[in-house]
Structure formats: structure tokens, C-alpha cells
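>>> only geometry, no sequence info:
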């Protein structure tokens, strides 16, 4: 398989800090997401992607929840979420690689199958282990609540999300012997004052960047089977076609000549 374009480590990225709260036995992950949102909007602009404002807000909340989740997971884990919403009808896709700190995703609004209820899919890949998939139901259209439902049903331990500023989010996840009464009584104001009221021990600082890694070669690999079977149907009378990356929606233009050369060399 053609390699992905590497992450640009010269970019400062988003720092996510994780803490252990002593005597409460919870993990706290938190970050201000302004910088990551700027990179997301630059991506939309570069590839001429237009997202409905309501869908954009849902995606940004999901991106924050996903990144905090990744920061709380092992370094060798790759994760992908697909969150299906009924109202509005859309799918949010997110994927991240903890080894590189890359996170990306997109909103799907076309050809979305209506279901009986919203549903949350999680796929986890760890080297030398079978892929794990979970699917849980949830209610409403808030991605933070969807992730909390996933933790309760699939992770079998609770987690709560809080938006403590316009673009700053916190995840609090329970560990064994968690003080559940304290955990359940948490509010936005109490989470804002954790540094003052509780004893926090810094565990990690992780850097995440908006990055997919898609490139022309990877897109041509996707198109290769169709090209071999029906080149005329793929290109018609055109000398080039446009394909959107299924992971991030990036626009790639593939010429017939380049596609023919790729298939011949395969």
C-alpha cells in the first residue's frame, strides 16, 4: 500500500494534558481547541468544503471529545469513530493515530441511511491484535452525550464531558475505586475549579495535529479495481476526475494518464 504523507512535526499542534485526581480516582484530560479548529477550517478552505453551521458545530464538539479520548488511551492505539445522528440526519467520522498524534475526520450528509435511532460505532486497532468494533445506541444530537453513552455501554466505566469555555473541553473518566458520588455531582463550575479544590498529578502531555495523510497514490489505489474493470465508465470522455478522501474529504484530481500508468505498474 502506498505510504501516507507524514505528519509535519514542525507544526506546534494541540497539547492535551492528562491528570490523575488523587483521592477521587479519576483521569482528567483537557485542552483548549482553538488551534486545532483553525487547522480544521484551513483544511475546509483549501479543499473547498462547505459544512452547514449546525453540522459544523456538531463536528467540532465530536472532534474535541475524540481527541481527549485518544489522549487517555495507550500510545500504540489507532481509533476510528462513526457517529450516526438522526436529527439532523448525518454521519460524523473521526480517526486518530496515537503514535503520530494525527487526528482528522469529516461530515457525511449524502446517501445517509435512516435508522431507528442514533448509533455510535468505534473501531480500535492495536498492532498484532484483532480489530475491535463496538456499537452502542444513544439519544439526541449532542456528540458529547453520544461518547458518554459509549463509555457507559462499551468501556464499562463512566466518563463525562464538560465544555468549560467557548473552545475548551474537559473529559473526566472513572477508574477503579472512583468516588462515584463526587463524580456524579460534577458540574461545569466544579470542573473549572479542579486545580483549586483537588490534588491533581500531571500524567502526560500529548501533541495532536490535524492530519490525514491522504495523497494521490492512495486515492489511485482506491480507484484501481474500478479502473481495471471499467476504465471507460470511470473516466467517460474526461481526461481527469475528482475524488474526495473518504477520511477527511480532501479533493484529489486524478488524470487518466496517471491512472493508466499506476495500474500498469501495479
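That came through fine. Just so you know, these numbers come straight off a predicted model, no measurement behind them.
>>> going forward, measure contacts between C-alpha atoms and count neighbours the same way
Will do.
>>> any idea which helix or strand carries residue 196?
helix 194-197 (DSSP states H and E).
>>> ok, then the element right after that helix?
Once helix 194-197 ends, the next helix or strand along the chain (criterion: DSSP H and E) is strand 200-210.
>>> got a list of contacts for that following strand?
Strand 200-210 is contacted by residues 7, 11, 13-22, 36, 39-40, 67, 71, 100-104, 194 when judged by C-alpha atoms under 8 Å, 6 or more residues apart in numbering.
>>> So which residues of this structure form strands?
Using DSSP state E, the strands of the chain run over 14-21, 26-32, 78-85, 90-97, 102-108, 119-125, 132-137, 159-165, 168-174, 200-210, 240-244, 251-255.
>>> Can you tell me which helices and strands the third one packs against?
Helices and strands touching strand 78-85, by 3 or more C-alpha pairs under 8 Å, 6 or more residues apart in numbering; DSSP states H and E, are strand 90-97, strand 119-125.
>>> Which strands and helices lie in contact with the first one?
Counting contacts by 3+ C-alpha pairs under 8 Å, 6+ apart, the secondary-structure elements packed against strand 90-97 are helix 53-71, strand 78-85, strand 102-108.
>>> ok and the longest one relative to strand 102-108, angle-wise?
Taking axes from the mean of the first three to the mean of the last three C-alpha atoms, to 10 degrees, helix 53-71 and strand 102-108 form an angle of 150 degrees between their directions.
>>> Return the distance of helix 53-71 from the chain's centre.
7 Å (C-alpha atoms, centre = their mean, to the nearest Å).
>>> what residues are up against residue 260?
Contact analysis of residue 260 by C-alpha under 8 Å, 6+ apart lists residue 227.
>>> likewise residue 72?
By C-alpha under 8 Å, 6+ apart, residue 72 lies in contact with 18, 27, 29.
>>> Tell me the spacing between it and residue 63.
According to C-alpha to C-alpha, to the nearest Å, residue 72 and residue 63 sit 14 Å apart.
>>> any idea how far the residue of the chain most remote from its centre lies from residue 51?
Most distant residue from the mean C-alpha position of the chain: residue 237, 37.3 Å away (C-alpha atoms, centre = their mean). Separation of residue 237 from residue 51 (C-alpha to C-alpha): 31 Å.
>>> Confirm for me that residue 135 is in contact with residue 118.
No. Checked against C-alpha atoms under 8 Å, the pair residue 135 and residue 118 is beyond contact range at 10.5 Å.
>>> Centre of the chain to the helix holding residue 196, how far?
In terms of C-alpha atoms, centre = their mean, the centre of helix 194-197 is set 29 Å apart from its chain centre.
>>> got it, and stretch 245-253?
With C-alpha atoms, centre = their mean, you get 15 Å for stretch 245-253.
>>> what's it in contact with?
Outside stretch 245-253, the residues within contact range by C-alpha under 8 Å, 6+ apart are 43, 47, 49, 93-95, 104-106, 212, 214-216, 219, 240-244.
>>> okay, now the one to match up with it:
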């Protein structure tokens, strides 16, 4: 049972993402107001007793937004997972999601984080439930949007720009074949706020996403099952209850030794 688990699972807030083709510029614009996603993210933190430092909290929300806009700009059967390793602040961010079924989730790691000489994004691309590619890109600074733009230019080998239209209303513009790259590079937040007046935008698609991991205590039991008897005894430490943490979203689950042994006997 999860710590502070509600009696029933609340209906998740639905995040609407609209994509537009910018005619004459050959660019794709994705935009969403992330308030519904952020509300469920904070409910998740409260349900599991999680608390991140303000800077880490903001960076994770921006990474979730960037990943969601990225997914909305990609084929519907494609998923992605990004691990972002920062030297300063020293931590990892992990965000992942897909369009079918529509969900995004993520978490912050601050303990046992490997130190590299430079900050890195390790990106996985997933199609039909199978990993189809992985890339590792170096980036500079601690700005999430700048890091994702560097990832696009090095790994995707095309331009991408991220903008804050409003506090939680975010926009991503990505280059398509024959894109007017000079125009894309020169865009500012002021330009984004008036882009529908200056450019011809054609609505392509509307996709919906929710905050969801899909983890459960049963899905975390295999992590315990990999341990040898001695390591398993050390994990419980003489107690009958152990707390397991989801590696994708940080959710905390309490499991009794008796429950785990019963599960193990049937698997």
C-alpha cells in the first residue's frame, strides 16, 4: 500500500497540446498550458510525501513540459525517456512518456548521482514498446530549455526553440524540412506572443496527455526478487516492512515481508 494512499484514484487532469504548421517557414509549433499536469504532479508529491528543493522542482516541471511538447511533435506510436545529468546543481532529472497511451511522468535524483565532467542528456526513443535508439549529448548550463535545444541540434540534427508564452503556457517550435532557420533562430518571446498575427498557422492536431506512471507495489516486487537471500535480509534490516521507491516517478510503497514472500511463491 502506498504511503498516504487515497481511497480511490482521482481522475487525472487532461493536458491539451495543439500543434500547428507555420506556413512559409516550414516549422512545427506545439503549445500547451501545463497547469492541469502540474496540479497532478503536486498531488503526486503530496500523496507520497515527496519534496524537492525549489530549483529542482522548477527544473523538473520544465523538463516535463519540454518532453511533452517533444512527444506531441513526434509520431503517435513513439515514446521517449530523458535522463538529464547536471553538474550544478548536482542531480539527475528523469522524464518519460508516450502518446499512446498518453502519459508523462518523472522525478528528481539527488543521492548516488554519478558525476561527469560535463552535463549530459541520455535520451531513449521507444516505438511499439521497444527501444529503437539511444543518444548521449553534452550540454552547458542548467537551463532546461537551452539544454533541450542543444539536444535537438546535436542528436536530432535540427533546430528547436522553447519559449514561455506565459507562466505555465509553453511553446516549442521545431524545424521541418526546408525550414527558414534564420527566422527560427531569431525568434523571441515577444515574437511568440504575436506569431498568430504575423505568420499563417494551420492547426494540425490536438493531443491529450496526463500525469501517470502506472507503477504499483506488484511492479516493484521484481526489484526485490533480484536480490540474494543475504541482500534481501539486509534490505528488510530485521523489520517486517520495507519501503520501495519507483525509479520512474519516485512513488513510495510499503511492503511487508509476508506479502513479498507470498508474491514470490506465485512467481
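Ah, there it is. Just so it is clear, the model here is predicted, and its values are computed rather than measured.
>>> Drop the TM-score for these two in here.
Scored against TM-score structural alignment, normalised by the length of the first structure, the superposed chains reach a TM-score of 0.93; 259 aligned residues with a C-alpha RMSD of 1.6 Å.
>>> about what we covered before: which one of residue 135 and residue 118 of the first structure has more residues nearby?
residue 118 (21 against 16; other C-alpha atoms under 10 Å).
>>> returning to that earlier point: among the contacts of stretch 245-253 of the first structure, which ones are buried?
Buried members of the contacts of stretch 245-253 of the first structure, scored by 16 or more other C-alpha atoms under 10 Å, are 43, 93-95, 104-106, 212, 214-216, 219, 240, 243.
>>> okay, these in CSV with distance to residue 140 of the first structure next?
Output for those, formatted as CSV (distance: C-alpha to C-alpha, whole Å):
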residue, distance to residue 140 of the first structure
43, 28
93, 17
94, 19
95, 22
104, 24
105, 21
106, 20
212, 29
214, 32
215, 36
216, 38
219, 35
240, 42
243, 32
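>>> Can you tell me which residue sits nearest the middle of the second structure?
Centre-nearest of the second structure using C-alpha atoms, centre = their mean is residue 95, 2.5 Å out.
>>> Could you count how many residues lie near residue 67 of the first structure?
Look at residue 67 of the first structure: counted by other C-alpha under 10 Å, it has 28 neighbours.
>>> That one contacts residue 103, correct?
Yes. In this structure residue 67 of the first structure lies within contact range of residue 103 using C-alpha under 8 Å: 7.3 Å.
>>> and for these two, which residues touch both?
Shared contacts of residue 67 of the first structure and residue 103 (C-alpha under 8 Å, 6+ apart): 96, 208.
>>> any idea how far the residue nearest to residue 217 of the second structure when sequence neighbours are not counted is from residue 79 of the second structure?
Nearest non-adjacent residue to residue 217 of the second structure, counting by C-alpha to C-alpha, 6 or more residues apart in numbering: residue 253, 6.1 Å away. Noted for residue 253 of the second structure: a distance of 26 Å to residue 79 of the second structure, by C-alpha to C-alpha.
>>> okay, the two: which has more neighbours?
Neighbours were counted for residue 253 of the second structure and for residue 79 using other C-alpha under 10 Å; residue 79 has more, 28 against 21.
>>> quick one, what contacts the aligned partner of the more buried one in the first structure?
The equivalent of residue 79 of the second structure in the first structure is residue 78 (alignment by TM-score structural alignment). The contact partners of residue 78 of the first structure, by C-alpha under 8 Å, 6+ apart, come to 95, 96, 97, 98, 124, 125, 126.
>>> do the same with residue 26 of the second structure
By C-alpha under 8 Å, 6+ apart, the contact list for residue 26 of the second structure reads 175, 176, 177, 178, 179, 180.
>>> Mind filtering those down to those shared with the first structure?
Contacts conserved in the first structure for the contacts of residue 26 of the second structure, counting by both residues aligned by TM-score structural alignment, their matches' C-alpha atoms under 8 Å: 175, 176, 177, 178, 179, 180.
>>> from those, which would you call buried?
175, 176, 179.
>>> which one is the last one nearest to, not counting chain neighbours?
Nearest residue to residue 179 of the second structure, sequence neighbours excluded (C-alpha to C-alpha, 6+ apart): residue 26, at 4.5 Å.
>>> Need the winner for burial among the helices and strands packed on strand 78-85 of the first structure.
Scoring these by mean neighbour count under mean count of other C-alpha atoms under 10 Å gives strand 90-97 as the most buried, with a mean of 23.
>>> how much does that one stray from the second structure?
Mean deviation of strand 90-97 of the first structure from its aligned counterpart in the second structure after superposition (mean C-alpha distance after the TM-score superposition for the first structure): 0.6 Å.
>>> can you give me how far stretch 252-264 of the first structure is from the chain middle?
Distance of stretch 252-264 of the first structure from the chain centroid (C-alpha atoms, centre = their mean) equals 30 Å.
>>> Sorry, slip of the keys, the one I care about is stretch 89-102 of the second structure.
Distance, centroid of stretch 89-102 of the second structure to centroid of chain: 2 Å (C-alpha atoms, centre = their mean).
>>> for stretch 167-178 of the second structure, same thing?
With C-alpha atoms, centre = their mean, you get 17 Å for stretch 167-178 of the second structure.
>>> Could you do stretch 196-215 of the second structure as well?
What separates the centre of stretch 196-215 of the second structure from the centre of its chain is 16 Å, taken as C-alpha atoms, centre = their mean.
>>> what about it, how long is it end to end?
Using C-alpha to C-alpha, the end-to-end distance of stretch 196-215 of the second structure comes to 40 Å.
>>> ok, now stretch 209-228 of the second structure?
End-to-end distance of stretch 209-228 of the second structure (C-alpha to C-alpha): 39 Å.
>>> thought residue 175 of the first structure was touching residue 157?
Yes. Contact criterion C-alpha under 8 Å: residue 175 of the first structure and residue 157 qualify, at 7.4 Å.
>>> Which single one of the contacts of residue 78 of the first structure is nearest to residue 149 of the first structure?
Ranked by distance to residue 149 of the first structure (C-alpha to C-alpha), the contacts of residue 78 of the first structure are led by residue 124 at 17.1 Å.
>>> Quick one: residues contacting that closest one.
Residue 124 of the first structure makes contact with 77, 78, 79, 80, 131, 132, 133 under the criterion C-alpha under 8 Å, 6+ apart.
>>> Could you measure from the nearest residue to the fourth one once chain neighbours are set aside over to residue 258 of the first structure?
Among residues not flanking residue 80 of the first structure along the chain, residue 95 sits closest, at 4.1 Å (C-alpha to C-alpha, 6+ apart). Distance, residue 95 of the first structure to residue 258 of the first structure, using C-alpha to C-alpha: 29 Å.
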